[in-house]
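**Q** Here's a sequence, model it:
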Amino acid sequence: MTLPPLLSRAPHGGPSSAPFSGLDFSVNTNPYGPNPVLLAAIREADHAHYPDPTYLVVRERLAAWHGVAPQNVALSTGASDLLHRLARAFLPAGGGLLSLHAPFGELARAAALQRAQVQVVAQLPAQLPGQVQLVYVGHPHNPTGRRLSPNALQAAARACEAAGALLILDEAYAPFVPSEPLPDSEAVVRLLSPGKAHGLVGARPAYALAAASVTERLENLAPAWHLPAGTAAVLSALPQAQAFLATTLPQVQAQAAALAGALSRLGPVEHHGTPYLTLEVADAAPVTAALLSQGLRVRDCASYGLPQRIRVSSRTPRDNQALLGALTSLLNAPPRGKQED
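**A** As a prediction, the model looks like this:
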C-alpha cells in the first residue's frame, strides 16, 4: 500500500515541548483571564459520567442566546477541529479554498490534507473563480487585525451564494473589537472560539453557527462524545459570563493601543484595535530568537507570508514595558561588528 506523505503541523504561537517560564506575547488571549464564572463551570461539571451525546442543552442555550435554532449550532473542542471538518465535508480533492489574506494555518493544512488548492487574495472578487467551495475571512484577520466592512461582507456572502460556496467567518477575535452587522445568509458559517476573550484557551471551547444543512454535516464528522464535560459546561455558561468581558476588554484595548504607539517608534506597526499587532523588524527570525533567549516569546509571522514582521499580543502594562525595553535595546543596537562612534 502506498500512502501519501505526512504533512507537517501548522506553526502556532504559545507553548511547545521546550520548557518556558518567561512572558508569552505570542498567544492572543485576555491577560486578565480566566473568567471566574467559566472556571467555576468547569469545576462544577460532571466529569464522572458520559455527557448527553447530542449536547442538546448546550446547543439550546447557545441558540437562544444568538437567536437561532439549536440545529444551527455545531459544537467543537477548538475551532481547528471545525475547520478540519469543514474541509472534509465541503472541500473535495481538486477543489478550491479562497482566503482573504493568509489563512489560519490549520485551515491551510486541512485543505492540503484534502488535496485541495488554496488561493490567497488581497481582495475578494465579485465573482468567485471556478472550483471554489470555501471562502475564508478572518474577522478580524490574524495577524494583521484587518476586517471587512459590513457592505464588503454582504458582497462576499452574495458571491458565495451565487457560486454555491460557503463563506467562513472566523470570529476568534471579534469580541475584542466593536461589533458590526453580519450578513444574514445561508452561505455564511460563523466560527466562534470564545476562549481567547475569556482567557480560557486551555478549555478549547468553540462552536459554529450555520444553516442546518451545514451543521448536520459537521456533526456527522464528529466522533461520539467529542466534547469533554468541562468544555461543554463552558459553552453552556457563556451567556451568563459576559460581565467579565465588559470589565476587562476595555483595559486590553487601551493597553494594546498604548503598546502599539510605543512600538511605532521602533518601526512600522499595524494595529486595528485587536489585542495583537505586528511590528516590522526587517528579519523576524533572529529577533524572535533573541527575545526568546531573554524569556520573551513573540510570534514570527513568516508562516503568514510576513517574514519581516513579528506579532505581539498585549499583556499587562508591566509586562508590556518589559517587552518594549527589550525590543528597544535589540532594535537600536549597532550591527554586529560595528561600534558606535
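
**Q** For the rest of this, base every contact and every neighbour count on C-alpha atoms.
**A** OK.

**Q** ok, residues contacting the helix or strand encompassing residue 98?
**A** Per DSSP states H and E: residue 98 is located in strand 96-100. Strand 96-100 has contacts (C-alpha atoms under 8 Å, 6 or more residues apart in numbering) with 91, 111, 116-124, 131-138.

**Q** Helices along this structure, start to end?
**A** Per DSSP state H, the chain carries helices over the ranges 36-44, 56-66, 79-90, 105-113, 150-163, 212-220, 229-237, 243-263, 284-293, 317-331.

**Q** Also this sequence, please, to line up against the first:
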Amino acid sequence: MTSPRCFSTSVPLHGGPDAAGVPVFDFSTNSNACGPCPEALHAVQAADATRYPDPAYTALREALGAFHGVAPGRIVLAASASEFIHRITALAAQQGAVQVAVPQYSYGDYAQAAQVRGLEVLRGGGAAAGLQWACEPSSPLGLEDPALGAWRPGDAAAARRVLDCAYVPLRLDPEGAWTGAPQPYLPSASWQLWTPNKALGLTGVRAAYAIAPPDGEEQALGLTALAPSWPVGAHGVALLQAWTQATVQQWLVRSLRTLGAWKARQQALCTDLGWALHAGSLANYFCAQPVSVKLQSDLAALRASGIKLRDATSFGLPGTVRLGVLAPAAQDALQAAWQALPGRTIPHRVSNGSGETS
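**A** Sure, this is the predicted structure:
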C-alpha cells in the first residue's frame, strides 16, 4: 500500500527505444515480432494527414462497435492506452474515488496515474473504493489475472473495473488463443481497454479505444468530455479501422503460430543459458532470472551491443527480465552476446543416457 500523498516525479519506465536510439534486437517490448501487418501498415501509410479526422469518430466507432457486437455509444477513443489510464483515473477521482486497486505485478501507469492524483494504491487487487484494474493476460508474467475470478456479472462495482486487453490478441495458449474476434470469456460487465498496435506490430502508432459496460454509456460520455479534441489522429484512425478488417485478423491468427514456435525456441535457449524461467506465460513474452551477480551492468553491456531486455524491477520483480518473443536470428544474437560478457560460463549439461541432457 502506498501513501496517497506519495507523488512520483520520475519518467515512467517503458520498453523500446531510449536515449541510445533504436536497439538492433529489442526484447524489451511485447510488440508482435512477425509484424508489421502489411495491410495495416499500408492503411497507415495511405492515411490522409492533410485533414482533421471526424471529431466524433462516427464511422470508426461504428466499425469498432460492429467488431465487438456493441453499440457505438459504448466506444471511447483514446490517444493511447496510457492516456486512457490517466483519463479514467481522473474521472474516478472527480467522482470521489479514494483508492485504486492494481495487480501485484503490473504496468506502472496504473499506479502512477493514481499517485499523481493523490489516490491510495492497493497492490494485489481487492475491492478498492474507487477504481480496479486487471490485465489479461498479465504483464510482465503473462498469467491469467486472478482478479477476474472475483469480477462477477451484475456486481455493482463493475462500472469501476477496467480490464486491460492489450495482450488478449497475443495469447498463444490453445485454450485462449485469439481467433480473429473478441473472446467470449472476457467479462463484459467491466470496461475493456484495447490497444491493437502491439498485435499488429505498429507500436509507434498511438491509438486505443475502450468499451464501456452495457449500462455505461453515460460514463462513456463523461470520459469523452474529459478528452481534448481529436485525441486520435489520421494515422491512428487508419490503424483502428484496419484492425476491424477480416484480412488483418487472418494475418494476426497466422502470426500466432509462428510466435508460438519462436517462443518455444527462445525459452529453450534461455534454459540453456542457465536462466530460471517463470512458468505459465500464455502470451508472446515471458520472464526469466538470468544467472548474474551484476545484472544491471550486464543489461547495460547488452544494450551497448544493440540488445535490449526489459528489467522487471519496476514491475516488482528485481533480478528478473521480461523478454518479448523475437525471431531466431535475434535469439541467437542474445545468446552470443550473453556468453561474450566477461566472466560468463556456459552451464554444463550432462547426458541422462536417453540422448537427452540435463
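
**Q** how about residue 225 of structure 1, what's its match in structure 2?
**A** Aligning on TM-score structural alignment places residue 225 of structure 1 opposite residue 230 in structure 2.

**Q** I'd like the distance between its match and residue 248 of structure 2.
**A** 25 Å (C-alpha to C-alpha, to the nearest Å).

**Q** angle of the longest strand along structure 1 against strand 96-100?
**A** Secondary structure of structure 1 per DSSP state E: the longest strand is strand 132-138. Here strand 132-138 of structure 1 points in a direction 20 degrees away from that of strand 96-100 (axes from the mean of the first three to the mean of the last three C-alpha atoms, to 10 degrees).

**Q** same for strand 132-138 of structure 1, what does it pack against?
**A** For strand 132-138 of structure 1, the elements it packs on are strand 96-100, helix 150-163, strand 166-170, judged by 3 or more C-alpha pairs under 8 Å, 6 or more residues apart in numbering; DSSP states H and E.

**Q** is it possible to export the ones you listed to TSV including mean neighbour count and distance to residue 78 of structure 1?
**A** Formatted as TSV, those follow (neighbours: other C-alpha atoms under 10 Å; distance: least, C-alpha to C-alpha, whole Å):
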stretch	mean neighbour count	distance to residue 78 of structure 1
strand 96-100	23	20
helix 150-163	18	24
strand 166-170	24	12
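
**Q** tell me, what residue is most central in structure 2?
**A** Central residue of structure 2 (C-alpha atoms, centre = their mean): residue 166, 4.5 Å from the mean position.

**Q** and that residue, what does it touch?
**A** 135-136, 193-196, 198.

**Q** counterpart of residue 73 of structure 1 in structure 2?
**A** Residue 73 of structure 1 maps onto residue 75 in structure 2, by TM-score structural alignment.

**Q** That match and residue 323 of structure 2: what is the separation?
**A** Residue 75 of structure 2 sits 32 Å away from residue 323 of structure 2, taking C-alpha to C-alpha as the criterion.

**Q** One more: residue 315 of structure 2?
**A** 13 Å.

**Q** more crowded one of those two?
**A** residue 323 (26 against 20; other C-alpha atoms under 10 Å).

**Q** how about the more buried one, what's its match in structure 1?
**A** Under the alignment (TM-score structural alignment), residue 323 of structure 2 pairs with residue 312 of structure 1.

**Q** Please look at that match and residue 277 and confirm they touch.
**A** Yes: assessed by C-alpha atoms under 8 Å, residue 312 of structure 1 is found in contact with residue 277 at 5.5 Å.

**Q** how many neighbours does residue 84 of structure 1 have?
**A** 21.

**Q** Ignore what I typed, I meant residue 271 of structure 1.
**A** Look at residue 271 of structure 1: counted by other C-alpha under 10 Å, it has 20 neighbours.

**Q** residues in contact with the counterpart of residue 105 of structure 2 in structure 1?
**A** In structure 1, the residue paired with residue 105 of structure 2 is residue 102, using TM-score structural alignment. Residue 102 of structure 1 is in contact with 120, 304-305, counting by C-alpha under 8 Å, 6+ apart.
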